[in-house]
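S.K.: Sequence first, then the predicted structure:
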Amino acid sequence: MLDLAWQKSSFSTGDHGECVEVAARPGGPMLLRESGRPGDVVSTGPAAMRMLMARVKAGVFGGGRVG
């Protein structure tokens, strides 16, 4: 995997390594991974990422509304 600057979710707590991380390749797609499985990476474009984030914040996935 490329040497990317992965950013952890602001809701990540402790040193458990259980969080969502995001990175962007210059001129390429946005990348998502779960820190417990760093080799499994999903790529997406900006429009799909905006839609995903809006749905997560709205609580569509059962976790409650996110600030």
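M.R.: Received, thanks. Numbering: from 1, shown residues only.
S.K.: going forward, measure contacts and count neighbours with C-alpha atoms only.
M.R.: Noted.
S.K.: Give me the distance between the two termini of stretch 38-46.
M.R.: 21 Å (Cα to Cα, to the nearest Å).
S.K.: any idea where the strands of this structure begin and end?
M.R.: 7-8, 20-24, 30-34, 41-44 (DSSP state E).
S.K.: then this one, side by side with the first:
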Amino acid sequence: MPIPDRQWQKSTFSGGPEGDCLYLATAPNRTICIRESDTPAVTLATAPTQLAALMGHIRQSPALTEG
């Protein structure tokens, strides 16, 4: 579901050599919306607490932090 009236913000970690970008926006009900530049019509919506829990898990995962 496209959300054209949102103020999408490009992630600071986006824009690598492949040009892939991740965008975030906040809906009026405070839901966080996420989309990719290659499929902007597809969005993922989540609560801020759920996104924070996912990010915390990713940061603590040894498989993802080892270089």
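M.R.: Structure's in. What do you need? Please read all numbers here as calculations on a predicted model, not as lab measurements.
S.K.: Overlay the chains and give the TM-score.
M.R.: The TM-score (TM-score structural alignment, normalised by the length of the first structure) is 0.70; 64 aligned residues with a Cα RMSD of 2.3 Å.
S.K.: Would you reformat the strands of the first structure as JSON lines and include distance to residue 65 of the first structure?
M.R.: Shown next, in JSON lines, are the strands of the first structure (distance: least, Cα to Cα, whole Å):
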{"stretch": "strand 7-8", "distance to residue 65 of the first structure": "19"}
{"stretch": "strand 20-24", "distance to residue 65 of the first structure": "17"}
{"stretch": "strand 30-34", "distance to residue 65 of the first structure": "20"}
{"stretch": "strand 41-44", "distance to residue 65 of the first structure": "23"}
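S.K.: export those to CSV and tack on mean neighbour count?
M.R.: As requested, the strands of the first structure are exported to CSV (neighbours: other Cα atoms under 10 Å):
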stretch, mean neighbour count
strand 7-8, 15
strand 20-24, 18
strand 30-34, 18
strand 41-44, 14
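S.K.: Lovely, talk soon.
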